[in-house]
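> the following comprises the amino acid sequence and a computationally predicted model.
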Amino acid sequence: MEPRWWWRAGCWSFEIEDSQEQADIARSLGLAREDLDETLPIQAVSTGNTMLLVPIRSLRDLGNCRPNQNLLDDIFERNDVFRGGTGCYAFTRETIEIGAARAHARFFVGMGIGEDPATGSAAGPLGGYLVHHGATRVEPVNGVYKFVIEQGDFINRPSRIGLEVKGEPGKVEEVRVSGTSVVVARGVLEF
């Protein structure tokens, strides 16, 4: 049996409304401002580590992301609200699979890592964001929205992150993140 984990998310967020800042964020991803999904806001969110949630217009545009880490670092450094941020979770509501998937995302983390194939700590806030903005295209069952975030496909490490979000548009109460994992490396730390 594969391990399964759950995480309950607490989160704060801040919308990026300045059009120049939005254009700079798009440029840091190798995109134009027109490639952003303007029906949803860019938000800085934190569950302990601050990151940007960046809505992208299409799956094709998401696939065209080529992040410039220096530009992204500059954005995180110059803004007091999200100074010290850890990365950018770019997403689109277009998906590869049909079914429970409601968004496809890519996490550009920096720190020499490049792109993370599965980021539960970012998927949780994205799930709350999608429900908060009424953007899931999922009907809740007993007040809970259940859906999947696709991630990792563009780096040939496809991942599927399960989400259960309790609440309603405008009022998210709880986010639960689930998934299975596989061992990709082992090591020993000595102090």
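Nice, thanks for sending it over. Numbering: from 1, shown residues only.

> from here on, contacts and neighbour counts on C-alpha atoms
OK.

> now the strands for this structure?
With DSSP state E as the criterion, the chain has strands at 4-9, 12-16, 42-46, 50-55, 87-92, 101-108, 115-116, 144-151, 159-168, 171-180.

> mean neighbour count and distance to residue 22 added to those strands, as CSV?
Below are the strands of the chain laid out as CSV (neighbours: other CA atoms under 10 Å; distance: least, CA to CA, whole Å):
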stretch, mean neighbour count, distance to residue 22
strand 4-9, 15, 26
strand 12-16, 15, 7
strand 42-46, 22, 7
strand 50-55, 25, 9
strand 87-92, 24, 13
strand 101-108, 25, 17
strand 115-116, 18, 21
strand 144-151, 23, 23
strand 159-168, 21, 27
strand 171-180, 18, 25
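
> of those, which approaches residue 187 most closely?
strand 115-116 (19.0 Å; CA to CA).

> before we move on, back to that, export the strands of the chain to JSON lines and tack on distance to residue 70?
Formatted as JSON lines, the strands of the chain follow (distance: least, CA to CA, whole Å):
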{"stretch": "strand 4-9", "distance to residue 70": "29"}
{"stretch": "strand 12-16", "distance to residue 70": "19"}
{"stretch": "strand 42-46", "distance to residue 70": "18"}
{"stretch": "strand 50-55", "distance to residue 70": "15"}
{"stretch": "strand 87-92", "distance to residue 70": "12"}
{"stretch": "strand 101-108", "distance to residue 70": "12"}
{"stretch": "strand 115-116", "distance to residue 70": "15"}
{"stretch": "strand 144-151", "distance to residue 70": "23"}
{"stretch": "strand 159-168", "distance to residue 70": "27"}
{"stretch": "strand 171-180", "distance to residue 70": "31"}
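
> structure B:
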Amino acid sequence: MGGADGQRPVRYPFRLVDVFSERPLAGNQLAVVLDAEGLGDERMQAIAREFNFSETTFVTPSAIAGCDWRVRIFTPGRELPMAGHPTIGTGVVLEALGRVRERTVFELGVGPTPVRLRPGWAEMDQRPPVFGPEHPDPAALAAALSLEPDDILGTGLPPQAVGTGFTHLMVPVRSIDAIRRLRPRLERWEAAMTAFPGLAAYCFAREGQLPGSDAHCRMFTPETEDPGTGSAAGPLACYLATRLPEGDGTRTFRLEQGFEMGRESLLDATVDVSGGRVTAVRVGGRACIVGEGWLDLPD
């Protein structure tokens, strides 16, 4: 194939991945563009718009000592400093291609990030938790989500901003039935989220649809829903371990997400607790490669 001027275009290989699922056509979609050294920021952003997944990653060698690969993460609109499912999916692709060891370190926007790998599975370290403010008006938040006030207040837990590299608003909901009723109301969202501008709401019920699950979750911005959010799974594990303590040690939470979208995701979020404080956070899950190809782009 020739370019418009007769020159051969540059080829960039890519893989399509379904993350937080062991079967195709579930989980959270991801495009991984490999050997992306020739791509500038604007071209990466244009490619992310072309794929139009929630995120696309671009893999290049890292110039930082101790890091094996630089992984840049783009939504269709902007670059992100970190995100969970892109890191997990990129790790699974690189492991399948033999480009990483069982333990590797990615250079993300937030800095060096250790990742552990097995075929079809990856786990990433996240930053120590930062606990932000509690929501001052849970009833207004409930109305913005098409819930009754007691759907949140009845949990006995407060909505709270928590981040482990990326901050989200943790929103406890009293039942899976209430979770299924969630519908963001644009006319109420802005007022309800005044104290949390730009944050998404990670809504969870402390029960599972599947055996062994600890929480059933949905992630909302006012206009979109995400089927599997690794950057929220870590904060939720920190929130639960702190609000519902069980002493020091290691706790793993199995989280369900995306079921209402037909994109079932299973996320494992693990925290180490010492002296009543979370000292380490890890998020992992399975992923499967569902497609491959290349982009033919002019030099």
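Nice, thanks for sending it over. Being a predicted model, the structure only gives us computed values, none of them experimental.

> so which of the strands of structure 1 comes closest to residue 191 of structure 1?
Of all the strands of structure 1, strand 115-116 sits nearest to residue 191 of structure 1, with 26.9 Å by CA to CA.

> neighbours of residue 235 of structure 2, how many?
32 (other CA atoms under 10 Å).

> quick one: map it onto structure 1.
Counting by TM-score structural alignment, residue 235 of structure 2 corresponds to residue 125 in structure 1.

> who touches its match in this structure?
9, 11, 45, 46, 47, 175 (CA atoms under 8 Å, 6 or more residues apart in numbering).

> preserved in structure 2, out of those residues?
Among those, the ones still in contact in structure 2 (both residues aligned by TM-score structural alignment, their matches' CA atoms under 8 Å) are 11, 45, 46, 47.

> hmm, the last one is touching residue 12, no?
If I follow you right, that is residue 47 of structure 1. Yes - Residue 47 of structure 1 is within contact range of residue 12, at 7.0 Å (criterion: CA atoms under 8 Å).

> how many residues are close by residue 240 of structure 2?
17.

> swap that for residue 74 of structure 1, please
13.

> name all residues that make contact with residue 28 of structure 2.
Per CA under 8 Å, 6+ apart, neighbours of residue 28 of structure 2: 18, 19, 20, 21, 85, 226, 227, 228, 263, 265.

> got these as JSON lines, with distance to residue 171 of structure 2 columns?
Output for the contacts of residue 28 of structure 2, formatted as JSON lines (distance: CA to CA, whole Å):
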{"residue": "18", "distance to residue 171 of structure 2": "26"}
{"residue": "19", "distance to residue 171 of structure 2": "23"}
{"residue": "20", "distance to residue 171 of structure 2": "21"}
{"residue": "21", "distance to residue 171 of structure 2": "24"}
{"residue": "85", "distance to residue 171 of structure 2": "21"}
{"residue": "226", "distance to residue 171 of structure 2": "15"}
{"residue": "227", "distance to residue 171 of structure 2": "16"}
{"residue": "228", "distance to residue 171 of structure 2": "16"}
{"residue": "263", "distance to residue 171 of structure 2": "21"}
{"residue": "265", "distance to residue 171 of structure 2": "19"}
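
> among those, name the buried ones.
18, 19, 20, 21, 85, 226, 227, 228, 263, 265 (16 or more other CA atoms under 10 Å).

> taking those one by one, which sit in helices?
Within those, residues falling in helices by DSSP state H are residue 85.
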